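# What follows is a protein structure lacking sequence information:
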């Protein structure tokens, strides 16, 4: 049996009772380690191993996308746990893993948990007023895609909020090392809300002004959220241009672009407005 188990938002104790009981009985335990990380835990795998009383194997992007047979092979005659920060179905890669298991006749079970997709409601916005979620990638000097703006503008025109998931880079191969025939990895990078706001503002220059004029500008309100679910959670509401100068501290971060507000939403957001 292949178990896909959600770990919740940030703390090792956020796992459900059902999920913990399954982990403790599994022969092998894998932790997906590229779509998200557990705050203050993923960089100290020993904490998880002590909590589960199990060896935990880190599953990076290469393993999950190209070497999934290693995970599936053990699921044929035994129980394997595949742990995912948030909810197991928060990334399409995990759906692909399920389909591969089905193709091989391997049984699977999903143990759901909280994710940023629903916990974002902590800022006061009502979940059914959100439109399509977008991902904002970390830009480089020569690569600055802005296609995420299309969905933000489409949501905004409909009066809907937009949850922006911010890019993280974990175990990314160094291009410089690869050119020298070596294998080395870049230090982990986590996009912050101020960087995301800056990229959104810079993206205005790539858009047809008719598309966003009167819909979105530097003064449009956004909400920055950091470390949602933790004791030091941070929520700040301000204009996009002001968010560029806000530092919400350690990861993980996400950003929300406001749509039209219900009176109750406005009352809640007043608690976080700068």
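On my side now, so go ahead. Treat the numbers as computed from the prediction; the structure is a model and nothing was measured. Numbers count the residues shown, from 1 in each chain.
# from here on, contacts and neighbour counts on C-alpha atoms
Noted.
# Figure out the helix or strand that residue 199 lives in.
Assigned by DSSP states H and E, residue 199 belongs to helix 193-203.
# And the strands in the stretch 51-200 of the chain?
All strands of the stretch 51-200 of the chain, identified by DSSP state E, counting those that start in this stretch, fall at 56-59, 80-84, 108-111, 134-136, 162-166, 168-169, 189-190.
# what's the spacing between the second one and its chain's center?
I take that to be strand 80-84. Averaging C-alpha positions (CA atoms, centre = their mean, to the nearest Å) puts strand 80-84 17 Å from its chain's average.
# Next one for the comparison:
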């Protein structure tokens, strides 16, 4: 039959499109993954909206045991709700590829992701270079991959902005804060306390928090809102600078 990946958007079930809701209603079985970020929706409300029970997937269910989903998709209409946009994470692209190999019909219903929401910071989206993901130090035995700092340095040389995604371990309710992310960046000497960066929290909500300030100040204020990202600005256009100064 089919496998449909549906983007949940950035904040809660109200972000779903009419098309997404209709697709879920027509399905035989619905799954959801909530391990890539903090979702503020209500699972019971989402079940009521689509009239279906929803089964939550853990990381290993998609990364190691996805064969079970494919087996069901051969005879049923399967929907998997994915945080943000379905194809930002490579894991979900791999799901589509494997489904196609198995001759399972696929469908993608897109939604907003942090990669589109960063425009709310006032920075021009087309001026962003490759983004980086900041893992918790214990995941890498205290030594971060050099590639993270190399990407940031290369973006700086080219005058491009860098989006820094902060680590999430949803199963343990553990979310990297802006302060923790900045301390990691400071340890790699890619920024210093006199640099100005953007901290962007709760994107997609009715009350997002966007702060443009010196690194030294941000490490003292310790923004606790989650999920958060850090943006290291490159060379600013005058309209970007003007926007940032009004935040």
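Done, it's in. Owing to the predicted nature of the structure, the values given are computational and were not obtained by experimental measurement.
# which residues of structure 2 does the helix holding residue 199 of structure 1 align to?
Mapped onto structure 2 using TM-score structural alignment, helix 193-203 of structure 1 spans residues 178-188.
# Residues contacting that stretch, please?
Applying CA atoms under 8 Å, 6 or more residues apart in numbering, the contact partners of stretch 178-188 of structure 2 are 134, 149, 166, 191-193, 199, 215, 218-220, 222-224, 228-230.
# ok, 7 Å please
With contact meaning CA atoms under 7 Å, 6 or more residues apart in numbering, stretch 178-188 of structure 2 is reached by 134, 149, 166, 191-192, 199, 218-219, 222-223, 228-230.
# which ones are touching residue 33 of structure 2?
Contact analysis of residue 33 of structure 2 by CA under 7 Å, 6+ apart lists 56, 57, 58, 81, 82, 83.
# let's see it at 6 Å
Applying CA atoms under 6 Å, 6 or more residues apart in numbering, one finds that residue 33 of structure 2 lies in contact with 56, 57, 82.
# Roughly how far does the counterpart of the last one in structure 1 sit from residue 30 of structure 1?
Aligning on TM-score structural alignment places residue 82 of structure 2 opposite residue 84 in structure 1. Distance of residue 84 of structure 1 to residue 30 of structure 1, computed by CA to CA, to the nearest Å: 9 Å.
# More neighbours: which of these two?
More crowded of residue 84 of structure 1 and residue 30, by other CA atoms under 10 Å: residue 84, with 28 against 19.
# Touching, the more buried one and residue 6? I think so.
Yes: using CA atoms under 6 Å, residue 84 of structure 1 makes contact with residue 6 at a distance of 5.0 Å.
# Provide the contact partners of stretch 156-167 of structure 2 at residue level.
By CA under 6 Å, 6+ apart, the residues outside stretch 156-167 of structure 2 that reach it are 127-129, 131-135, 176, 229-235.
# Stretch 39-59 of structure 2 too?
Residues outside stretch 39-59 of structure 2 that contact it (CA under 6 Å, 6+ apart): 11, 12, 13, 25, 30, 31, 32, 33.
# ok now it, how far from the chain's centre?
Centroid separation for stretch 39-59 of structure 2 versus its chain: 19 Å, with CA atoms, centre = their mean.
# And that stretch, what's buried?
39, 43, 46, 47, 50, 52, 54, 56, 57, 58, 59 (16 or more other CA atoms under 10 Å).
# Can you tell me the element the counterpart of the fourth one in structure 1 falls in?
Okay, so that is residue 47 of structure 2. Correspondence of residue 47 of structure 2 to structure 1, assessed by TM-score structural alignment: residue 49. Taking DSSP H and E as the definition, one finds residue 49 of structure 1 inside helix 45-52.
# Give me the mean deviation of that helix from structure 2.
Compared with structure 2 after the fit, helix 45-52 of structure 1 shows a mean deviation of 2.2 Å (mean CA distance after the TM-score superposition for structure 1).
# Can you report how many residues neighbour residue 235 of structure 2?
With other CA under 10 Å as criterion, residue 235 of structure 2 counts 15.
# Also residue 222 of structure 2?
If you count neighbours by other CA under 10 Å, residue 222 of structure 2 ends up with 13.
# what's the counterpart of it in structure 1?
Under TM-score structural alignment, residue 222 of structure 2 pairs with residue 247 in structure 1.
# measure that match to residue 201 of structure 1 for me?
For residue 247 of structure 1, the distance to residue 201 of structure 1 - CA to CA - is 17 Å.
# now the helices for the stretch 51-200 of structure 1?
With helices called from DSSP state H, counting those that start in this stretch, the stretch 51-200 of structure 1 shows them at 61-66, 69-77, 92-103, 116-119, 148-157, 175-179, 193-203.
# need the contact list for the nearest residue to residue 9 of structure 1 once chain neighbours are set aside.
Once flanking residues are discounted, residue 9 of structure 1 sits nearest to residue 86: 5.2 Å by CA to CA, 6 or more residues apart in numbering. Residues counted as contacts of residue 86 of structure 1 (CA under 6 Å, 6+ apart) are 6, 7, 8, 9, 114, 115.
# What about the counterpart of the last one in structure 2, how many residues nearby?
The one in question is residue 115 of structure 1. Aligned counterpart of residue 115 of structure 1 in structure 2: residue 113 (TM-score structural alignment). Neighbourhood size, residue 113 of structure 2 [other CA under 10 Å]: 21.
# measure residue 113 of structure 2 to residue 22 of structure 2 for me?
From residue 113 of structure 2 across to residue 22 of structure 2, the span is 21 Å (CA to CA).
# now residue 98 of structure 2
Taking CA to CA as the measure, residue 98 of structure 2 falls 25 Å from residue 22 of structure 2.
# try residue 194 of structure 2
As defined by CA to CA, residue 194 of structure 2 lies at a distance of 50 Å from residue 22 of structure 2.
# Next: residue 59 of structure 2.
According to CA to CA, residue 59 of structure 2 stands 26 Å off from residue 22 of structure 2.
# what do you get for residue 74 of structure 2?
Distance, residue 74 of structure 2 to residue 22 of structure 2, by CA to CA: 21 Å.
# The two: which is more packed in?
Shown here are residue 74 of structure 2 and residue 22; by other CA under 10 Å, residue 74 has more neighbours (17 against 12).
# for residue 268 of structure 1, helix, strand, or coil?
helix (DSSP: H, G, I helix; E, B strand; the rest coil).
# Count the neighbours of the closest residue to it other than its chain neighbours for me.
Spatial nearest neighbour of residue 268 of structure 1, excluding adjacent residues (CA to CA, 6+ apart): residue 124 at 5.0 Å. Residue 124 of structure 1 has 16 neighbouring residues, counting by other CA under 10 Å.
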